[in-house]
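*Asks:* Model the following, please.
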Amino acid sequence: MKTGKAPFLGKIHKTEIMTPDGKLRYVEQLAFPIRTNKGYRIGYVTRDVTQRKQIEEALEKRIVALSRPLDNGEEIGFHELFNLKEIQEIQDLFAEATGVASIITQPDGTPITQPSKFHRLCKDIIRKTEIGRANCFKSDAIIGKHHPEGPIIRPCLSSGLWDAGASITVGGKHIANWLIGQVRNEAQNEDEMRDYAREIGVDEEEYIEAFREVPVMSKSHLEHIARSLFAFANQLSAMAYQNVQQARFITERENAEQNLEKSIHEKEIINQVVMQLVKETNTNNIYSIIGRSVKKLLPDSYVIISKLEHDGNNIHIIESFGLEKYLEKLESILKIDLYKMKFPLDEMNEEDLKINRTGTLTEAKNGIYNLTNQKIPLPICKTLEKLLHIGKVYTVGFSGDGENFGALTIVLINDSHLEHKKTIETIAYQASIALQRSIVEKTIKESLKEKKFF
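*Replies:* Got it, this is the predicted structure:
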């Protein structure tokens, strides 16, 4: 190379390589010229992107799976709808809080999760035999069948112990059973237990010893726990439906984008947001993702994220993007830290509350004066607008099922015009879904930790 110039230099090239142990890896390479006293040589920077590639492929597969019509005959897997690690934690908490065994299975009784608090009789004796295991799966399928009227409570077809179950559905389609139980009461007797031990071919004395270890629980107490189970299963069903809706929304948007001219920048931002939100459960992280993403779209604006406090009565600012160098000056003018200011919901007029629930990016008339519920005196608002060169102000709320979770506020500079309106509304919509899902999961976990059944 005499000139140090070539078409392939300075560009990222994607390729696949095979490692000595036979594994396929995905890499990106950047070639660049190196000047020496003997002319130019070529240097390479190589980056292994296998993990990123695998994550992208898994996400694409998940979105495709969730966007299938529910009635096309193809099954949507439970694992495609939920993070199994999170579900296992919820199941374990439920079992610990109630003192019953618990497991989530396919509609046919095949286990999805690991058993929680399973007793030796079921885990180490009955299910270790072919006949016993088959009877367990059959019983689980019956007890967990779709029954929207309430939980099914009945003796297990295998052990005779009392069990209960509730179905988990998505759009009316039965996708899983949440089963609890493995408790006994006066309905069982040891003669029947010995008969079944002989039927499945296990030692009678060991069977009876394990049976006596099973906790005693009244039927009314089990019914009480089963009703709570039914409520949690319905919550999971609602979450599953939201996940499907979210995936379908993504797919519909991708199909529409094929027929429309969209900027590469918008596509990249939306894809990044979707990839980050799909399994994000921390609400603060969700708010940060949205703020950073909108700031990328509108680098010359101020982006402010507000959040509804736990008391459900006040909104406060949790993050801002673009205001960093003004924060000290703002505190001096406002006489309070921007992030410590509270804006009571009951001081907002009904029209503003409705606007926050529409998902539409709406201009705030009279700028920050009305946006702050007139809590900041008008002269101070005018001073702030002059200091920050504030032009038009827009806001869109994060909401779901009629509840407000917070809002995204965009403050434009001087006479600039709002761009990427539909894309920002899409991002806010995705945030609302992610926030609602996160709040539901948190509520379930907290209720399980605090609920006392005994």
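*Asks:* contacts, neighbours, all on C-alpha from now
*Replies:* Fine.
*Asks:* all helices of the stretch 301-450 of the chain, in order?
*Replies:* 327-334, 350-358, 367-371, 378-388, 421-450 (DSSP state H, counting those that start in this stretch).
*Asks:* Same list, those, but as a markdown table with mean neighbour count and distance to residue 209 please.
*Replies:* As requested, the helices of the stretch 301-450 of the chain are exported to a markdown table (neighbours: other Cα atoms under 10 Å; distance: least, Cα to Cα, whole Å):
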| stretch | mean neighbour count | distance to residue 209 |
| --- | --- | --- |
| helix 327-334 | 14 | 70 |
| helix 350-358 | 15 | 60 |
| helix 367-371 | 19 | 70 |
| helix 378-388 | 15 | 77 |
| helix 421-450 | 19 | 31 |
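*Asks:* how about those helices, which one is nearest residue 90?
*Replies:* Evaluated with Cα to Cα, the helices of the stretch 301-450 of the chain place helix 421-450 nearest to residue 90, the distance being 6.1 Å.
*Asks:* that older thread, specify the stretch among the helices of the stretch 301-450 of the chain that is closest to residue 98.
*Replies:* Nearest to residue 98, of the helices of the stretch 301-450 of the chain and by Cα to Cα, is helix 421-450 at 8.7 Å.
*Asks:* is it possible to export the helices of the stretch 301-450 of the chain to JSON lines including distance to residue 315?
*Replies:* Output for these, formatted as JSON lines (distance: least, Cα to Cα, whole Å):
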{"stretch": "helix 327-334", "distance to residue 315": "17"}
{"stretch": "helix 350-358", "distance to residue 315": "12"}
{"stretch": "helix 367-371", "distance to residue 315": "12"}
{"stretch": "helix 378-388", "distance to residue 315": "19"}
{"stretch": "helix 421-450", "distance to residue 315": "15"}
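*Asks:* Ok, which of those helices comes nearest residue 64?
*Replies:* Proximity to residue 64 (Cα to Cα) singles out helix 421-450 among the helices of the stretch 301-450 of the chain, at 17.3 Å.
*Asks:* Would you do the same for the sequence below? I want to compare the two.
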Amino acid sequence: MNIRDFMDLQKMQEVQDEFSNATGLAAIAIDNDGQYLTEGSNFTDFCMKYTRGSLEGNKRCIKCDSECSGTYFCHAGLMDFSIDLMINDKKLGSIIGGQVLPKEPDEEEFRAVARELNIDPDAYIQALNKVPRSTEAKIRASADLLGLIMNQLINLEYVKAKTVGKLDELSAEIKNATDLIETINNNTHSLQSIANKQKMLSLNASIEAARSGEAGVGFAVVAKSMGDLSSQSATIYGDIDNSVAQITKSINHLSSLFEEERQ
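*Replies:* Sure thing, here's the model as predicted:
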């Protein structure tokens, strides 16, 4: 199962962008293969250009990405998050981000980090000063809220996609049933026509038997039997017609309900 199979990624992007604009937290969604589902929102130069842009910094960031989950402090001193995107018990990807300072930074500590990562300390501090600030409690609550919203969104879209698929299958089956009923109707009408002809033949045979006197007695018995069978057949075909009419009415009702469900 892949999120792309049922999810409107543009809708996902819009929710993510609104979240980032409201909270200042960076965010991006990825699938289980690490492929991006959305474009990054509110990413900082501090993280993307400088920290991940250095060989050692990128190595440390990858380690954080692979080992950390929930809301956590990254190696560079910022708060990040990684929240699983789930359908039932199956993980389909993650929403990750953060890049927020939970308190005012100690510049000397970050200058030390810059030197460890072989980054110009002044440029690093300049980028650091543009990083959004918040409290740890707000960062954790915001990340949890985004995870809740995104998971509700993908589950809703998944159920919607499954429902539409089932409606398509049921609609196809209704059409098949309607076609079969039409075939039954045509065959029944043909049999009714045959039964009517049998009835006429039986009547003609009875008349001829009466004209033949005693010699036609046996023929009269056969003619009467043919008439009885014809009458019974007509009754049966009438019952079939009524049953088919009721089934057709039920199927048409189901079809109208499915059309309403689609809209």
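*Asks:* can you tell which of the helices of the stretch 301-450 of the first structure is closest to residue 30 of the first structure?
*Replies:* Of all these, helix 421-450 comes closest under Cα to Cα, at 31.9 Å.
*Asks:* tilt between the closest one and helix 350-358?
*Replies:* Inter-element angle recorded for helix 421-450 of the first structure and helix 350-358: 90 degrees (by axes from the mean of the first three to the mean of the last three Cα atoms, to 10 degrees).
*Asks:* ranges for the strands of the stretch 51-200 of the first structure?
*Replies:* 101-105, 152-155, 162-170, 173-183 (DSSP state E, counting those that start in this stretch).
*Asks:* May I have the distance across stretch 259-268 of the first structure, first residue to last?
*Replies:* Distance between the two ends of stretch 259-268 of the first structure: 17 Å, counting by Cα to Cα, to the nearest Å.
*Asks:* Work out for me the element the residue mapped onto residue 138 of the second structure from the first structure sits within.
*Replies:* In the first structure, the residue matched to residue 138 of the second structure (TM-score structural alignment) is residue 221. Here residue 221 of the first structure, judged by DSSP states H and E, is contained in helix 219-258.
*Asks:* what distance separates that helix from the middle of the whole chain?
*Replies:* 11 Å (Cα atoms, centre = their mean, to the nearest Å).
*Asks:* Next SSE downstream of it?
*Replies:* Sequence order places helix 264-277 as the next helix or strand after helix 219-258 of the first structure, per DSSP H and E.
*Asks:* The helix or strand that that next one is followed by vs helix 264-277, what angle?
*Replies:* Moving toward the C-terminus from helix 264-277 of the first structure, the next helix or strand (DSSP H and E) is helix 283-297. On the basis of the same axes, to 10 degrees, helix 283-297 of the first structure is oriented at 170 degrees to helix 264-277.
*Asks:* Can you spell out the matching residue range in the second structure for helix 283-297 of the first structure?
*Replies:* Under TM-score structural alignment, there's no match for helix 283-297 of the first structure.
*Asks:* Go through that helix and flag the buried ones.
*Replies:* 283, 286-287, 289-295, 297 (16 or more other Cα atoms under 10 Å).
*Asks:* ditto for stretch 68-76 of the second structure
*Replies:* Buried residues in stretch 68-76 of the second structure, counted by 16+ other Cα under 10 Å: 68, 71-74, 76.
*Asks:* Quick one: end-to-end distance for that stretch.
*Replies:* End residues of stretch 68-76 of the second structure are separated by 14 Å (Cα to Cα).
*Asks:* what's next to that stretch, contact-wise?
*Replies:* 51, 60-61, 64, 79-83, 110, 113, 140, 143 (Cα atoms under 8 Å, 6 or more residues apart in numbering).
*Asks:* Could you dump the residues you listed into JSON lines and include neighbour count and distance to residue 33 of the second structure?
*Replies:* Below are the contacts of stretch 68-76 of the second structure laid out as JSON lines (neighbours: other Cα atoms under 10 Å; distance: Cα to Cα, whole Å):
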{"residue": "51", "neighbour count": "24", "distance to residue 33 of the second structure": "23"}
{"residue": "60", "neighbour count": "17", "distance to residue 33 of the second structure": "20"}
{"residue": "61", "neighbour count": "17", "distance to residue 33 of the second structure": "18"}
{"residue": "64", "neighbour count": "17", "distance to residue 33 of the second structure": "17"}
{"residue": "79", "neighbour count": "21", "distance to residue 33 of the second structure": "24"}
{"residue": "80", "neighbour count": "27", "distance to residue 33 of the second structure": "20"}
{"residue": "81", "neighbour count": "27", "distance to residue 33 of the second structure": "18"}
{"residue": "82", "neighbour count": "25", "distance to residue 33 of the second structure": "15"}
{"residue": "83", "neighbour count": "22", "distance to residue 33 of the second structure": "15"}
{"residue": "110", "neighbour count": "18", "distance to residue 33 of the second structure": "33"}
{"residue": "113", "neighbour count": "19", "distance to residue 33 of the second structure": "31"}
{"residue": "140", "neighbour count": "17", "distance to residue 33 of the second structure": "26"}
{"residue": "143", "neighbour count": "25", "distance to residue 33 of the second structure": "22"}
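*Asks:* closest to residue 247 of the second structure among those residues?
*Replies:* So of the contacts of stretch 68-76 of the second structure, ranked by how close each gets to residue 247 of the second structure (Cα to Cα), first place is residue 83, at 50.9 Å.
*Asks:* how close does that closest one sit to residue 146 of the second structure?
*Replies:* 9 Å.
*Asks:* okay if I get the strands of the stretch 51-200 of the first structure as CSV plus distance to residue 448 of the first structure?
*Replies:* Compiled in CSV, the strands of the stretch 51-200 of the first structure are given as follows (distance: least, Cα to Cα, whole Å):
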stretch, distance to residue 448 of the first structure
strand 101-105, 14
strand 152-155, 21
strand 162-170, 17
strand 173-183, 15
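*Asks:* Among these, which comes closest to residue 367 of the first structure?
*Replies:* strand 162-170 (42.9 Å).
*Asks:* What lies in contact with the closest one?
*Replies:* Under Cα under 8 Å, 6+ apart, the answer for strand 162-170 of the first structure is 140, 143-147, 150-156, 174-185, 222, 226, 229-230, 233-234, 236-238, 240-241.
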